[in-house]
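Asker: output the structure for:
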Amino acid sequence: MASQILLLTTLLAITCSLVVAFEPSPLQDFYVANATSLVLRVNGLPCLESKLATAEHFFFSGLHIPRNTSNPVGGKVTPVNVAQIPGLNTLGISLARIDYAPMGVIQPHTHPRATEILTVLKGKLSVGFVTSSPENKLISKVLKKGDVFVFPVGLDHHQQNLGSETAIALSSLSSQNPEVYIISN
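Answerer: Got it, this is the predicted structure:
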């Protein structure tokens, strides 16, 4: 009797761990954000019926356009998220173009919901992040064109153009809404 209870308990534990580890598939392929829809809300956004989706819901043009960096920090971020591409809703990704004036910075900030992968397209950048307690260690590197650096989710990080010419980077984020909190100016 004791062995049967042990066997039943073991099977139940295995079954429960499989259920907890299971990640269900989405109910449909995509949920295009649509401010005028009253039918369905996913991720807090009203959604278009999928049969009404077009290529325009999954498209953005303009990342090739240089941005104005004549501001106090000398940096400009051009986001491409669900606000620009409604088809990104529920897909868990976004990106941004970052333009840097000579010696321009993207001041220390954090994304509480996303890991960021930064790819340098032009110029030379000093980048880094600070690890969590207890060490609070700075991990930094100088990047040049074609280099890639990862900023783990939620950690304070920064970027600075080290060159005398403009620099450009592409930032990919693991959330449709990574949020950004500026640590300091």
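Asker: all contacts plus neighbour counts: C-alpha atoms, from now on.
Answerer: Fine.
Asker: and the helices in this structure, which stretches?
Answerer: Counting by DSSP state H, the chain has these helices, from start to end: 2-21.
Asker: so where do the strands sit in it?
Answerer: For the chain, applying DSSP state E gives strands covering 40-42, 45-47, 75-80, 94-100, 105-110, 116-122, 124-130, 138-144, 148-151, 157-161, 167-173, 181-182.
Asker: would you list these in TSV and tack on mean neighbour count and distance to residue 30?
Answerer: Output for these, formatted as TSV (neighbours: other Cα atoms under 10 Å; distance: least, Cα to Cα, whole Å):
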stretch	mean neighbour count	distance to residue 30
strand 40-42	13	10
strand 45-47	20	10
strand 75-80	20	17
strand 94-100	24	15
strand 105-110	21	28
strand 116-122	20	23
strand 124-130	21	33
strand 138-144	15	36
strand 148-151	18	27
strand 157-161	24	32
strand 167-173	23	18
strand 181-182	14	28
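Asker: compare with the first, here's sequence two:
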Amino acid sequence: MASSSNLFLLAALLALTSWQAIAYDPSPLQDFCVADMKSPVRVNGFPCKDPMAVTPDDFFNDARIIGQPRDTTKSKVGSNVTNVNVINFPGLNTLGISLARIDYGPLGVNTPHIHPRATELLTVLEGTLYLGFVTSNPNRLFSKVVKKGDVFVFPKAMIHFQMNLAHDKPAAALSSLSSQNPGVITIANAVFGSDPRISDDVLARAFQVEKKLIDWLQSQFWENNNY
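Answerer: Below is the predicted model:
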């Protein structure tokens, strides 16, 4: 009897382990799969470039892409995001990782958003940031003030944000994301700037405000922060 119980428990644990294993992207089946951006084939990801045509440059990204501060003065929210993902770095294809540099002007904000396909690990390069994320129900906020050298993690698909607390100095951070193409949904853009627009009746009811306020919000230009 005890033996049967042990076997049942082992089978249950194996089933749970198998379920957890398929809950994330599968492991690559080869050493690399440099994306062939010219291929007409459309798959969940990108087709592989011929391995014999791959060069060291396919695994290299110029430091000027992410190593230099970006202009934040043209942004309504005072921030600028520079991505290094499979779109501009084909060697990342199937490797499950990407980077982003975020530059913040004085009091600049990387507005509330989510990455539907990635957990984000943020390292502060310069300045002092107020940041946080909100959990699913119940909507609990986890926030903290972080400084140069500090690291903070935003769990996958949680609404999160950052703000430069300095009135007179810029700030910068580097984010590592657990997807070659993490995606981004900026909350304000998605709710008030979708195309076509969400019905103002729906939004007025959802936010418990008058429709004229919703109409005004939808008439504004919503910032695309390139994240």
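Asker: ok, back up a step: looking at the strands of the first structure, which is nearest to residue 5 of the first structure?
Answerer: Taking Cα to Cα, strand 40-42 is the member of those nearest to residue 5 of the first structure, at 43.4 Å.
Asker: run through who's touching the closest one.
Answerer: Strand 40-42 of the first structure has contacts (Cα atoms under 8 Å, 6 or more residues apart in numbering) with 31, 46-48, 89-90.
Asker: now the strands of the first structure as a markdown table including distance to residue 57 of the first structure?
Answerer: Shown next, in a markdown table, are the strands of the first structure (distance: least, Cα to Cα, whole Å):
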| stretch | distance to residue 57 of the first structure |
| --- | --- |
| strand 40-42 | 16 |
| strand 45-47 | 11 |
| strand 75-80 | 13 |
| strand 94-100 | 14 |
| strand 105-110 | 28 |
| strand 116-122 | 24 |
| strand 124-130 | 33 |
| strand 138-144 | 34 |
| strand 148-151 | 29 |
| strand 157-161 | 31 |
| strand 167-173 | 19 |
| strand 181-182 | 28 |
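Asker: rewinding a little: check the contacts of strand 40-42 of the first structure and tell me the two furthest apart.
Answerer: Across these (Cα to Cα), the longest gap, 12.7 Å, separates 48 and 90.
Asker: between those two, which contacts overlap?
Answerer: Joint contacts of residue 48 of the first structure and residue 90 (Cα under 8 Å, 6+ apart) are residue 31.
Asker: pull the contacting residues for the closest residue to residue 63 of the first structure other than its chain neighbours.
Answerer: Nearest non-adjacent residue to residue 63 of the first structure, counting by Cα to Cα, 6 or more residues apart in numbering: residue 97, 6.3 Å away. Residue 97 of the first structure sits next to 63, 77-79, 168-171 when contact means Cα under 8 Å, 6+ apart.
Asker: now which residue in the second structure aligns to residue 97 of the first structure?
Answerer: Aligned counterpart of residue 97 of the first structure in the second structure: residue 101 (TM-score structural alignment).
Asker: from residue 115 of the second structure, how far off is its match?
Answerer: As for residue 101 of the second structure, its distance to residue 115 of the second structure is 15 Å (criterion: Cα to Cα, to the nearest Å).
Asker: could you do residue 127 of the second structure as well?
Answerer: Separation of residue 127 of the second structure from residue 115 of the second structure (Cα to Cα): 24 Å.
Asker: those two: which is more packed in?
Answerer: Between residue 127 of the second structure and residue 115, residue 115 has the larger neighbour count (other Cα atoms under 10 Å), namely 24 against 19.
Asker: identify the residues contacting the equivalent of that one over in the first structure.
Answerer: Aligned by TM-score structural alignment, residue 115 of the second structure pairs with residue 111 of the first structure. By Cα under 8 Å, 6+ apart, the contact set of residue 111 of the first structure is 153-156, 178-181.
Asker: rebuild those as TSV, extending it with distance to residue 118 of the first structure.
Answerer: Output for the contacts of residue 111 of the first structure, formatted as TSV (distance: Cα to Cα, whole Å):
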residue	distance to residue 118 of the first structure
153	13
154	15
155	14
156	14
178	14
179	16
180	15
181	17
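Asker: please pick the buried ones from those residues.
Answerer: Buried members of those, scored by 16 or more other Cα atoms under 10 Å, are 153-156, 178.
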